[in-house]
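>>> Could you work out the structure for the sequence below:
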Amino acid sequence: NAKIFEKISKGMKDRGYNRNPQQCRVKIKELREGYQKTKQENSRSGSEPQTCCFYDELHAILGGAPTTTPPLYVDSCKGGVSHNRDEDFGDEEDEEEEEDETILPDS
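As a prediction, this is how the structure comes out:
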């Protein structure tokens, strides 16, 4: 797992943000917990629909069964959800191809 957060940190640095792997781990944990809490609240009958920051993007990533590979990944810098191509985060070679695969409009 440490290598994943190192890759995320590197990707953030490549985009002009200075975040270390520990900061990335904490932020991802906070986002995941917020999504799970919101999803649990929404599963209660009679409750008003809730949402959280990046709910749709997190649902695309985390909404499936825990043992399956998510079909989508999110690049929040580009503002969309893209098809999962099992590639490393921060690869520069395929950035032009990724732009063509975005399925949500830029915000």
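>>> going forward, measure contacts and count neighbours with C-alpha atoms only.
Noted.
>>> ok but residue 74 is inside a strand, no?
Yes - assessed with DSSP: H, G, I helix; E, B strand; the rest coil, residue 74 lies in a strand.
>>> The residue nearest to it when sequence neighbours are not counted: which element?
Closest residue in space to residue 74, ignoring its immediate chain neighbours: residue 81 at 4.5 Å, by Cα to Cα, 6 or more residues apart in numbering. Using DSSP states H and E, the element containing residue 81 is strand 80-83.
>>> ok, longest helix in this structure?
helix 21-43 (DSSP state H).
>>> And the next helix or strand after that one, what does it pack against?
Next in sequence after helix 21-43, counting helices and strands by DSSP H and E, comes helix 55-62. Judged by 3 or more Cα pairs under 8 Å, 6 or more residues apart in numbering; DSSP states H and E, helix 55-62 is in contact with helix 21-43, strand 72-75.
>>> Let's see this one next, to set against the first:
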Amino acid sequence: MNWIILIIGGLFETGFALCLGKAQESTGKESYFWWAGFIVSLFISMFLLYKAISFGANPIPVGTAYAVWTGIGAVGAVFMGIFIFNEPVNFWRMFFVFTLIASVVGLKVVSN
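Next up is the predicted model:
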């Protein structure tokens, strides 16, 4: 269960990166909504990270949880950048994103 909580927390980390990018692009009232989304996503993401390392019969070690959480957020932010913010895509960028994914999966596999 803690791994599911951690994955959801990582997705909210991606959400706060998206809201931050959109807040920088927008102006006026729309900007305030994106900033509010950023704050809410940040809070939920951090809370779920805390919950994954603190609760249940098998809490995830903090080093592993933090690496997986940031990995999910980083990969999600890269893909959001590509699909939403029209950031460039090239072989090396995708190569390193997939090595990051492999590392996150590897941490899950070797953790109890």
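>>> So after superposing, what's the score?
The TM-score (TM-score structural alignment, normalised by the length of the first structure) is 0.40; 70 aligned residues with a Cα RMSD of 4.7 Å.
>>> number of nearby residues for the residue nearest to residue 74 of the first structure?
Neighbour count for residue 81 of the first structure, taken as other Cα atoms under 10 Å: 22.
>>> what about it, distance to residue 42 of the first structure?
Per Cα to Cα, to the nearest Å, residue 81 of the first structure is found 22 Å from residue 42 of the first structure.
>>> ok, then the element right after the strand holding residue 81 of the first structure?
Where DSSP H and E defines the elements, the next helix or strand beyond strand 80-83 of the first structure is helix 95-101.
>>> for that next one, packing partners?
On a contact count with 3+ Cα pairs under 8 Å, 6+ apart, helix 95-101 of the first structure meets strand 80-83.
>>> Could I get the buried residue list for the strand it packs on?
80, 81, 82 (16 or more other Cα atoms under 10 Å).
>>> Mind putting those residues into a markdown table with distance to residue 34 of the first structure?
Formatted as a markdown table, the buried residues of strand 80-83 of the first structure follow (distance: Cα to Cα, whole Å):
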| residue | distance to residue 34 of the first structure |
| --- | --- |
| 80 | 20 |
| 81 | 19 |
| 82 | 22 |
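>>> Out of these, flag the one nearest to residue 56 of the first structure.
Each of the buried residues of strand 80-83 of the first structure was scored against residue 56 of the first structure by Cα to Cα, and residue 81 proved nearest at 9.3 Å.
>>> so how far is stretch 64-73 of the second structure from its chain's centroid?
Centre-to-centre, stretch 64-73 of the second structure and its host chain are 7 Å apart (Cα atoms, centre = their mean, to the nearest Å).
>>> List the contacts of that stretch.
If you take Cα atoms under 8 Å, 6 or more residues apart in numbering as the criterion, stretch 64-73 of the second structure is touched by 6-7, 9-14, 17, 49, 52-53, 100-101, 104, 107-108, 111.
>>> farthest residue from the center of the second structure?
The C-alpha centroid of the second structure is most remote from residue 28, which lies 26.8 Å away (Cα atoms, centre = their mean).
>>> Distance of it relative to residue 35 of the second structure?
Using Cα to Cα, residue 28 of the second structure is found at 11 Å from residue 35 of the second structure.
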